[in-house]
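*Asks:* Got a predicted structure plus its sequence, pasted below:
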Amino acid sequence: MLEIKNLTVAYDNSPVFEALDVTFESGKITGIIGPNGAGKSTLIKGLLNLIPKRSGSVLIDGQKIKKVSNKIAYVEQRKALDLTFPINVFDVVLTGTYGKLGLFKVPGNAEKQIAYTALDQVNLLDYQDRQIGNLSGGQLQRVFVARAIAQEADIIILDEPFVGIDIKSERDIMAIIKYWRDEGKTIIVVHHDLNKVFDYFDNLVILNHGIVASGSVAQTYTPENIQQAFSADLSAVLFDDTKKVGSAS
């Protein structure tokens, strides 16, 4: 379980959110949704100590995150990556094994087999020698999911993993995410497509410069909460569609 307590993050002395508390359960896929600029990626970067925070603590099973950071795999937004970097697909996935190697050790046959297996799981063995800048959006995202597989982490955080990728890649990645969930891992997904909330997530955090709601999807994904976080117009459109989807499932 991952707990965030009293987290405050600010840019240029302007808080994105203040005194934020939220818990992410193990064995659950938790979606984070909210309008543009609501602080979704900031929340992820704040909990991972990738940006400074004014206050707050992050605990994993009661331990400070710095002590157990090797338990976390992070798949960042594709737009944040340098695709010109001269590294091939296999070597990207192999970096996922580095966290469990001792100081000054290099990956051996065991680590390479882990990387091969991870690539096989995402159907990219044939692309192992390709430079990452020469991949489609869906292929690239599957590479970084394979790296997360190779990390063998207990907590996996994905920031907008489905932006700009094909439907097949999205389905393949979602199947892996659900497999991780069934293994008891803690999965956190920053997401933008509100029509897929019921299909993809067990729990939900609705964010807009603070927590609007958090808990199970059934409890939190309501017209009132969507109206508060987004708008009344979007809420009306979504819940006409959502009721149809729900009645058909």
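*Replies:* Thanks, I have the structure now.

*Asks:* CA only for contacts and neighbour counts going forward, please
*Replies:* Fine.

*Asks:* Only the buried residues of stretch 107-118, if you could.
*Replies:* Residues 111, 112, 114, 115, 116, 117, 118 are the ones in stretch 107-118 that count as buried (16 or more other C-alpha atoms under 10 Å).

*Asks:* for comparison:
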Amino acid sequence: MSAALRLVNLTVSYDRHPAVHHVSAEIPAAEMTAIVGPNGAGKSTLLKALLGLAPHIEGRIESTVKRIAYLPQQAEIDRSFPISVFDTVLLGRWSRFGGFGAAKHVDIHDAQHAIEAVGLSGFERRPIDTLSVGQFQRVLFARLLLQDADLVLLDEPFAAIDSKTVNDLMAVIQRWRAEQRTVVAVLHDLDHVRRDFPNTLLMARELVDAGPTARVLSSENLLRARAMAEAWDEHAGACDVPMKLTA
């Protein structure tokens, strides 16, 4: 199986304190991979490093993908801006028409189709600040559909949403997999990971294990991850590793 991403001795630090420490792993292409681990394990930081958004990255990230779509945690999104569901979804095509261009007919058609695909027909003109958490997450998934990315990064996509919404959004993720897109998701529900995600990275700032989910989420590995997280020295300094990002 080919790799969409290869992490080589990756370290990410904040104020010289490592949040991700010497991680080497491969993320297979055209597959669904979960990133799991205890609180503070560096899961979200790892996603941001893959996007180039982390402040201090050392080691190498080797990538074969051309287009990346990213779903942040909802807590990071300001919903007070007066914008409709339809216009929020249409922002998925921002890279095509930018701030001064106009959406084409195909963009408008695709935005409508994406809204229907996530079960929000009739919500097009609703302001996003009137939506429930689950409804807004559907909007964000619809926006991802318009981005047509090779790699989709999801940070806690099912946090605080109801089971029906989870099932509906999982159908979207399975659709991406069928289209040979690579999906990487930070998740907390290990039963969900075991059921739906063939590959897993288990983190405790350092990598505990990576590979087939059934092996990675063994009792021994989960105990090891917990012990590593509890024993981590918050004052440990980051190692000096030359930075190199390659595509």
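*Replies:* Received the coordinates, thanks. Since the model is a prediction, treat every value here as computed from it, not as a measurement.

*Asks:* tm score of chain vs chain?
*Replies:* The TM-score (TM-score structural alignment, normalised by the length of structure 2) is 0.86; 225 aligned residues with a C-alpha RMSD of 1.7 Å.

*Asks:* Would it be right to say that residue 200 of structure 2 lies in a helix?
*Replies:* No: if the criterion is DSSP: H, G, I helix; E, B strand; the rest coil, then residue 200 of structure 2 is strand and not within a helix.

*Asks:* circling back to that earlier point, any chance of the buried residues of stretch 107-118 of structure 1 in CSV, plus distance to residue 156 of structure 1?
*Replies:* Converted to CSV, the buried residues of stretch 107-118 of structure 1 look like this (distance: C-alpha to C-alpha, whole Å):
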residue, distance to residue 156 of structure 1
111, 19
112, 21
114, 17
115, 17
116, 20
117, 18
118, 15
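
*Asks:* count of neighbours near residue 3 of structure 2?
*Replies:* 17 (other C-alpha atoms under 10 Å).

*Asks:* thought it was touching residue 28?
*Replies:* Yes: with contacts counted by C-alpha atoms under 8 Å, residue 3 of structure 2 reaches residue 28, the gap being 4.2 Å.

*Asks:* now stretch 23-36 of structure 1: which residue numbers in structure 2?
*Replies:* The aligned range for stretch 23-36 of structure 1 in structure 2 is 26-39, by TM-score structural alignment.

*Asks:* Could you tell me whether residue 176 of structure 2 really is in a strand?
*Replies:* No: residue state for residue 176 of structure 2 (three-state DSSP) corresponds to helix; a strand is not indicated.

*Asks:* so which helix or strand takes in the residue most central in space within structure 1?
*Replies:* In structure 1, the residue lying closest to the centroid (C-alpha atoms, centre = their mean) is residue 158, at 1.7 Å. For residue 158 of structure 1, the host element (DSSP states H and E) is strand 155-159.

*Asks:* swap in residue 49 of structure 1?
*Replies:* Per DSSP H and E: residue 49 of structure 1 is located in neither a helix nor a strand.

*Asks:* That one pairs with which position in structure 2?
*Replies:* By TM-score structural alignment, residue 49 of structure 1 lines up with residue 52 in structure 2.

*Asks:* I'd like the distance from that match to residue 118 of structure 2, if you could.
*Replies:* To residue 118 of structure 2, residue 52 of structure 2 is 29 Å away according to C-alpha to C-alpha, to the nearest Å.

*Asks:* what about those two, which has more around it?
*Replies:* Per other C-alpha under 10 Å, whichever of residue 52 of structure 2 and residue 118 has more neighbours is residue 118, with 21 against 13.

*Asks:* ok, and for stretch 29-41 of structure 2, which residues are buried?
*Replies:* For stretch 29-41 of structure 2, a neighbour-count test (16+ other C-alpha under 10 Å) marks 29, 30, 31, 32, 33, 34, 35, 36, 37, 38, 41 as buried.

*Asks:* Show me where structure 1 has its strands.
*Replies:* 2-11, 14-24, 28-33, 55-60, 63-64, 72-75, 155-159, 186-190, 203-207, 211-216 (DSSP state E).

*Asks:* Mind checking the ones you listed for the one nearest to residue 144 of structure 1?
*Replies:* Closest to residue 144 of structure 1 of those is strand 72-75 (C-alpha to C-alpha; 6.3 Å).

*Asks:* elements contacting that closest one?
*Replies:* With contacts defined as 3 or more C-alpha pairs under 8 Å, 6 or more residues apart in numbering; DSSP states H and E, strand 72-75 of structure 1 has these neighbours: helix 137-151, strand 155-159.

*Asks:* residues bridging contact with residue 3 and residue 28 of structure 2, i.e. touching both?
*Replies:* When C-alpha atoms under 8 Å, 6 or more residues apart in numbering defines a contact, no residue borders residue 3 of structure 2 and residue 28 alike.

*Asks:* What about the closest residue to residue 136 of structure 1 other than its chain neighbours, how many residues nearby?
*Replies:* Spatial nearest neighbour of residue 136 of structure 1, excluding adjacent residues (C-alpha to C-alpha, 6 or more residues apart in numbering): residue 165 at 7.9 Å. Per other C-alpha under 10 Å, the neighbour tally for residue 165 of structure 1 reads 16.

*Asks:* And residue 165 of structure 1? What does it align with in structure 2?
*Replies:* Aligned partner of residue 165 of structure 1 by TM-score structural alignment: residue 161.
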